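[1] Okay, predicted coordinates and the sequence, questions at the end:
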Amino acid sequence: MEMNILITSAGKRVVLTKKFQETLKRFYSDSKVFTTDMNPDMAPAGIISDGCFVVPRVTATDYIDKLLQICKGQKVGIIIPTIDTELLVLAENKELFQKNGIEPIVSDLAFIQACRDKRNTSIFLSEHDIRVPAPIDKNHPTFPLFAKPYDGSLSKDLYVVRNREELTPEILNHPKLIFMEYIDKREYKEFTVDMYYGKDNRVKAIIPRERVEIRAGEINKGFTRKNFLVQFLKKRLDYLSGVIGCICIQLFYRESDHDVVGIEINPRFGGGYPLSYYAGANFPEYIVREYIQGESLEYIDTWRDNTLMLRYDSEVIVYEK
């Protein structure tokens, strides 16, 4: 396998790109981490990577051909996707890349489809004995309720409706909204749990991240917590057919009675993954060891509890050439 890595749709994922660079160079000093973006000159992660290549929109008919061409030209052996919209197309074309000696770190198509549609996600979680918010009939509602798009991301079009007056025609007639029980954040803590699945589809690491403060849908302040959720999820999600690499599960947890409510699954690196990395859960290293070095990983629980991440804005400066 080629030893270079490509992070797609890199955008602002500077820390993720840097951690892959640092990790890969510990194993192979001459290897490189490349990136793709629709506008490389305006992608901070692209600028700090070892080379950023322009690609068309993921829905374009020539997207896969262009991506394969980049991988072959730059001797890329591993692809790391970072946004929801590219997961389906990479899963559909996974075998094509594998035939060319390239491994996209993306789960099988059936799992990606279950994660992309929140209605399917609820079924998946329920089948694995994880409670989900009770559905609410919008025509005969009980309040308060919560509404969100079945295919949404980035915390867009989310509504907390506390009474009938707030259930506006705009919300009621929105074609993509699903309506459900409202989980009161005064009772429950919000978590995103980073989980790494090996090539054998078994979980190798589970790191709950408490979301203390959120900005633009991503954790801005948070802690790692070695709590009840670790064994709760290991018991229920220890083996998932077709699932590999990093996934992150969003849920609510009430400590008083250990009630856990699953919300959604993102089958990729989440924006808050750097907190898990700094706590000692080095997923880039797991990928290198598994896919390049051919190692088999054991379950790892040596990451540090109560690691706090406080995010702030920083800059990538580019001077005129």
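    Great, that's in hand.
[2] Could you use CA atoms for every contact and neighbour count after this?
    Noted.
[3] which strand in this structure runs the most residues?
    The residue-count maximum for a strand in the chain (DSSP state E) belongs to strand 203-215.
[4] quick one: buried residues of that strand?
    The neighbour-count check on strand 203-215 (16 or more other C-alpha atoms under 10 Å) flags 203-212 as buried.
[5] packing partners for it?
    strand 189-197, strand 218-224, helix 228-237, helix 273-278 (3 or more C-alpha pairs under 8 Å, 6 or more residues apart in numbering; DSSP states H and E).
[6] Would you reformat the buried residues of strand 203-215 as CSV and include distance to Ile5?
    Output for the buried residues of strand 203-215, formatted as CSV (distance: C-alpha to C-alpha, whole Å):
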residue, distance to Ile5
Val203, 23
Lys204, 21
Ala205, 22
Ile206, 24
Ile207, 24
Pro208, 27
Arg209, 27
Glu210, 30
Arg211, 30
Val212, 33
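[7] just to revisit the earlier point, out of the helices and strands packed on strand 203-215, deepest packed?
    Greatest average neighbour count among those goes to strand 189-197 (a mean of 25), per mean count of other C-alpha atoms under 10 Å.
[8] Run the angle between that strand and strand 203-215 for me.
    Per axes from the mean of the first three to the mean of the last three C-alpha atoms, to 10 degrees, the angle that strand 189-197 makes with strand 203-215 is 140 degrees.
[9] Pick the one among the buried residues of strand 203-215 closest to Asn139.
    Closest approach to Asn139 among the buried residues of strand 203-215 (C-alpha to C-alpha): Arg211, at 32.8 Å.
[10] Excluding covalently adjacent residues, which one is nearest to the closest one?
    Leaving aside its sequence neighbours, Arg211 sits nearest to Gly222 (C-alpha to C-alpha, 6 or more residues apart in numbering; 4.9 Å).
[11] What of Pro135?
    Nearest residue to Pro135, sequence neighbours excluded (C-alpha to C-alpha, 6+ apart): Met180, at 4.2 Å.
[12] I am assuming the one you found contacts Ala147, so please confirm or correct that.
    Yes. Applying C-alpha atoms under 8 Å as the test, Met180 and Ala147 come out as touching, 6.3 Å apart.
[13] The structure to be compared is supplied as follows:
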Amino acid sequence: MRAEVAPIVIGSAGRRLYLIDWFRTAFEELGLNGRIIIAENDPTSAAASYGDEMRLLPPYSDPSYADELQQLIDEFEPKLFLSANDYELMHLHVDTSIAVGLRKRGIFVPGVSSAWQQGCADKVRMAQMLEEIGVNTPMTVTGNDLDRLLDVAGSSAEFAVKHRFGSRSSGLAVVTANRLEEAVLDSAKSVRCRAGRSDVLDEVIVQPCAPGSEYGLDIVSSLVDEGTLSGVFARRKLRMRAGETDKAVTVDPQPFLDVAAQIARAAELSGLIDLDVFLDSAGKASVIDINPRFGGGYPFVHLAGADVPLYYLSQIYGLTIDAEWRNYDFGVVSAKYQETRVTSRGQRSDSSTKVAVEVA
């Protein structure tokens, strides 16, 4: 018989059903009977009906969000709360003291310090923070500061344009100098509405494209001793789709260990964060983005043998596991694919039945 333990809550899982599966498998491997509670604001999302139980929450921006979340916490008394949504994380860690309050109740909430959460959300500030701790990152300016960028990078370079406060490469374009101004204006047209926004061009950032090949990293720190590096996983990106890695090959994390340790320590990291990094021919790594959550690239290392959900559960329930959770094979190529599942069934009308589905 498996030991009964407090449940965990996964918020805004959306289409990431694999994450729920892997936490479920980790419970089984540890011999624990633990439920997975899904918190979503869309009852027909792919993940909403996939856990052991589901609770609807208002969008994080709704004034009733905090109270509804508190009711969920009071009902289930979970041991872990994690979210896969950048904007919800910003609300939990920066805009409110919700994350602090949860931790005071003994609930593990993976993440980074409030200052680094703000930096992860603001790509200009992120570049400054990386420079302050000696981590290489491309020069980053807003759409109003192109002349300064061109003076440094030169007119023959290629440039990446994207939203300053965006998620999943929103507003992204890669262009040469002669199309740079046009690309900035195009990106500005799709900028997400943000309170206090003044000049829309300040909501767009531009960087010279970093040399070398692009990699994704997962950096993992202890949940009980923040800032202490526990594992680093790396994959080289082979194909992108809709702002996420679509195909990748796992590689040796050795070239990235120093950068990982620096960021984990400075960010007071607990749990996992996802990084986008370029590595040039001389072995110099340049960080271009940080996502303080399970990113879309984690499945590539999990399928190669890594097991962060197992590590999370061992930490929050005080269990000892060996180091096998952080071992993975190099050279494993994986590619994403689509599935579709029924998420709701409507009432029969006339002779037809309407079925709501979502592509996973």
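    Sure thing, it's come through. Keep in mind it's a predicted model, so treat the numbers as computed, not measured.
[14] Any chance you could compute the TM-score here?
    TM-score of the superposed chains, computed with TM-score structural alignment, normalised by the length of the first structure, equals 0.89; 316 aligned residues with a C-alpha RMSD of 2.6 Å.
[15] any chance of the helices and strands packed on strand 203-215 of the first structure in CSV, with distance to Val260 of the first structure too?
    Output for these, formatted as CSV (distance: least, C-alpha to C-alpha, whole Å):
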stretch, distance to Val260 of the first structure
strand 189-197, 10
strand 218-224, 17
helix 228-237, 8
helix 273-278, 21
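[16] which one of these lies closest to Val33 of the first structure?
    Val33 of the first structure sits nearest to helix 273-278 of all these, at 17.0 Å, using C-alpha to C-alpha.
[17] tell me what that closest one is packed against?
    Identification of packing neighbours for helix 273-278 of the first structure by 3+ C-alpha pairs under 8 Å, 6+ apart yields helix 14-27, strand 203-215, strand 218-224.
[18] and for it, what span of the second structure is it aligned with?
    Alignment note (TM-score structural alignment): helix 273-278 of the first structure is matched to residues 298-303 of the second structure.
[19] what residue of the second structure takes the place of the residue nearest to Pro135 of the first structure?
    Using TM-score structural alignment, the partner of Met180 of the first structure in the second structure is Gln207.
[20] before we move on, what about Ile317 of the first structure?
    Correspondence of Ile317 of the first structure to the second structure, assessed by TM-score structural alignment: Val342.
[21] on that earlier part again, tell me, how many residues neighbour the residue nearest to Pro135 of the first structure?
    Met180 of the first structure has 22 neighbouring residues, counting by other C-alpha atoms under 10 Å.
[22] Please enumerate the helices of the stretch 101-250 of the second structure.
    Here the stretch 101-250 of the second structure has its helices, by DSSP state H, counting those that start in this stretch, at 114-121, 123-132, 146-153, 180-188.
[23] Serialize those helices to JSON lines and add fields for distance to Ser222 of the second structure and mean neighbour count.
    As requested, the helices of the stretch 101-250 of the second structure are arranged in JSON lines below (distance: least, C-alpha to C-alpha, whole Å; neighbours: other C-alpha atoms under 10 Å):
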{"stretch": "helix 114-121", "distance to Ser222 of the second structure": "17", "mean neighbour count": "20"}
{"stretch": "helix 123-132", "distance to Ser222 of the second structure": "21", "mean neighbour count": "19"}
{"stretch": "helix 146-153", "distance to Ser222 of the second structure": "38", "mean neighbour count": "14"}
{"stretch": "helix 180-188", "distance to Ser222 of the second structure": "38", "mean neighbour count": "20"}
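[24] With Ile36 of the second structure as the reference, name the closest of those helices.
    Ile36 of the second structure lies closest, by C-alpha to C-alpha, to one member of those: helix 114-121, at 25.6 Å.
[25] residues in the first structure aligned with the closest one?
    Here helix 114-121 of the second structure aligns to the first structure at residues 109-116, judged by TM-score structural alignment.
[26] List of residues touching the matching stretch?
    Contacts with stretch 109-116 of the first structure, where a contact means C-alpha atoms under 8 Å, 6 or more residues apart in numbering, come from 84, 87-88, 91-92, 120-121, 124, 150-151, 242-243, 264-267.
[27] can you rerun that using 10 Å?
    Residues from elsewhere that reach stretch 109-116 of the first structure, judged by C-alpha atoms under 10 Å, 6 or more residues apart in numbering: 84-85, 87-94, 106, 120-125, 150-153, 240-243, 249, 264-268.
[28] quick revisit: how distant is the longest strand of the first structure from the center of its chain?
    Here strand 203-215 of the first structure is found 11 Å from its chain centre; the criterion is C-alpha atoms, centre = their mean, to the nearest Å.
[29] That strand vs the second structure, average offset?
    Superposing on the second structure and averaging over aligned pairs (mean C-alpha distance after the TM-score superposition for the first structure), strand 203-215 of the first structure comes out at 0.8 Å.
[30] what range in the second structure matches that strand?
    Under TM-score structural alignment, the match for strand 203-215 of the first structure in the second structure covers residues 229-241.
[31] before we move on, what about stretch 67-77 of the first structure?
    Aligning stretch 67-77 of the first structure against the second structure (TM-score structural alignment) gives residues 69-79.
[32] Which positions within that stretch qualify as buried?
    Under 16+ other C-alpha under 10 Å, the buried positions of stretch 69-79 of the second structure are 69, 72-73, 77-79.
[33] Also stretch 51-58 of the first structure?
    Neighbour-count burial for stretch 51-58 of the first structure flags 51-56, 58 (criterion: 16+ other C-alpha under 10 Å).
[34] need the contact list for the corresponding residue of the first structure for Pro255 of the second structure.
    Pro255 of the second structure maps onto Leu229 in the first structure, with residues paired by TM-score structural alignment. Leu229 of the first structure sits next to 191, 193, 206-208, 235, 251, 253, 255, 258-260 when contact means C-alpha under 10 Å, 6+ apart.
[35] Of those, which are still contacts in the second structure?
    Contacts conserved in the second structure for the contacts of Leu229 of the first structure, using both residues aligned by TM-score structural alignment, their matches' C-alpha atoms under 10 Å: 208, 253, 258-260.
[36] Just the ones of the residues you listed in helices?
    Among these, no member is found in helices (DSSP state H).
[37] Next, format those residues as JSON lines and append distance to Pro169 of the first structure.
    As requested, these are exported to JSON lines (distance: C-alpha to C-alpha, whole Å):
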{"residue": "Pro208", "distance to Pro169 of the first structure": "38"}
{"residue": "Tyr253", "distance to Pro169 of the first structure": "32"}
{"residue": "His258", "distance to Pro169 of the first structure": "37"}
{"residue": "Asp259", "distance to Pro169 of the first structure": "33"}
{"residue": "Val260", "distance to Pro169 of the first structure": "32"}
